[in-house]
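> Build me a model:
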Amino acid sequence: MVGRKSLKGDYCPSARSLDVIGDWWSLLIVRDAFEGLTRFSEFQKSLGIAKNILTDRLRTLVSRGILEAVPAGGSGSRTEYKLTAMGRDLFPVMVALRQFGERHLFGPGEEHSVLVDREKGLPVALDIRTQDGRTIGPDETMLLKILEEE
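Sure, this is the predicted structure:
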């Protein structure tokens, strides 16, 4: 089996971000953490993931700074997993993935969960803006690449 190539030193911020996230199980764990899940058993029940895979993904998310493992209240040795500031910065990523799915992966009238703000119950929408506040799309952007030395 071929090992996964590390993108830790890549010049591309997207590649480095994917190196930290790892895989889709990890993003689903992060999604559940945003929903308030904190315990191993809660993640396992929500995702239906094998315990060994969940253990590995939680360990990786903690080591990469996305989650922190904190002792759960009480006298037991239980651990809770909480989003760090770095993990909370994944919120726009999760909203963008959700919006992509809503737009392209559900049929007309097909029901799905909806992300709403707590105060007014209005659906959440994410858009991309320049520093001066203008909404832009991919046709109005360009990537300034770093030239690699040979």
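> Could you use CA atoms for every contact and neighbour count after this?
Noted.
> Now for the most centrally placed residue in the chain: which residues touch it?
Computing the C-alpha centroid of the chain and ranking residues by CA atoms, centre = their mean puts residue 27 first, at 4.3 Å. Residue 27 makes contact with 21, 94, according to CA atoms under 8 Å, 6 or more residues apart in numbering.
> before we go on, could you also do this sequence so I can check it against the first one:
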Amino acid sequence: MASRIRLEDHECPLSTTAQHVGEWWTLLILHDAFDGYTRFDQFQQSLNISTSMLTARLKTLVADGLLERRPYQTNPLRHEYVLTERGRSLRPVIVALAAWGNQNLTPEQRSMILVDAETGEEVEPVVIDAHTGRRLDDSEAFVFTAGRAASPAMRARYTELGRSRPRPTAKQQT
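Got it, this is the predicted structure:
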């Protein structure tokens, strides 16, 4: 995919992530991979995607380290596409996007839901802070600010927004 990232956004994790997974087909291929699809023909049949588009998307996903291309047959040579650890780490993002998509639908309108594999009960995914267990959807309690590697421009952005990073307490430094 051609880079749509602005020069000033190269340090922004949202911009760089969108460069890897922001393309519509990419998210759908990853969703299929999380459902266990590994073979070209499985992706193509599931998504009804052209051969050239699927080839390009898979090539990008392999180059980005999200899928690994492995031979599964030698005569003729055939490959499968298996999620890497980096690819598997995107699962919570895909789950959150699907949950957001279902958020304003009635249960009767939902064509895909997330369930507990053991009980079959529908679950409601939320994003929480690992340390406190607090939900991150409170935009007043949790805000972005410049990190340690931030450029002067990124630091200025958050200073202008009044979000200079507070000094860590003694407990946070340990």
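> And the TM-score between them?
TM-score of the superposed chains, computed with TM-score structural alignment, normalised by the length of the first structure, equals 0.86; 147 aligned residues with a CA RMSD of 2.2 Å.
> hang on, the earlier thing: distance of the residue nearest to the centre of the first structure from residue 143 of the first structure?
To residue 143 of the first structure, residue 27 of the first structure is 25 Å away according to CA to CA, to the nearest Å.
> Next: residue 68 of the first structure.
For residue 68 of the first structure, the distance to residue 143 of the first structure - CA to CA - is 33 Å.
> same check, this time on residue 110 of the first structure
Taking CA to CA, one finds residue 110 of the first structure at 36 Å from residue 143 of the first structure.
> same deal with residue 131 of the first structure?
Applying CA to CA to residue 131 of the first structure and residue 143 of the first structure gives a distance of 16 Å.
> So which residues of the second structure form helices?
13-21, 24-34, 40-47, 51-63, 85-88, 91-102, 152-160, 170-173 (DSSP state H).
> Quick one: closest of the ones you listed to residue 72 of the second structure.
Checking the helices of the second structure against residue 72 of the second structure by CA to CA gives helix 40-47 as the closest, at 11.7 Å.
> one step back: tell me which of residue 68 and residue 143 of the first structure has more neighbours.
Neighbours were counted for residue 68 of the first structure and for residue 143 using other CA atoms under 10 Å; residue 68 has more, 20 against 5.
> wait, that one sits on residue 86?
No. Counting by CA atoms under 8 Å, residue 86 is not a contact partner of residue 68 of the first structure; they are 10.2 Å apart.
> What is the burial count for residue 58 of the first structure?
Using other CA under 10 Å: residue 58 of the first structure sits among 22 other residues.
> Likewise for residue 16 of the first structure?
Residue 16 of the first structure - counted by other CA under 10 Å - has 15 other residues nearby.
> got the contact list for it?
7, 8, 9, 10.
> Check residue 39 of the second structure too.
79, 80, 81 are the contacts of residue 39 of the second structure under CA under 8 Å, 6+ apart.
> between these, which has the most around it?
Of the contacts of residue 39 of the second structure, with other CA under 10 Å as the count, residue 81 tops at 22 neighbours.
> Next, work out how far apart that residue and residue 47 of the second structure are.
15 Å.
> which residue sits farthest out from the middle of the second structure?
Outermost residue of the second structure (CA atoms, centre = their mean): residue 75, 35.2 Å.
> Could you report the distance from that one to residue 3 of the second structure?
With CA to CA as the criterion, residue 75 of the second structure and residue 3 of the second structure are 37 Å apart.
> Ok, residue 144 of the second structure next?
24 Å.
> Likewise for residue 98 of the second structure?
Counting by CA to CA - residue 98 of the second structure and residue 3 of the second structure are separated by 25 Å.
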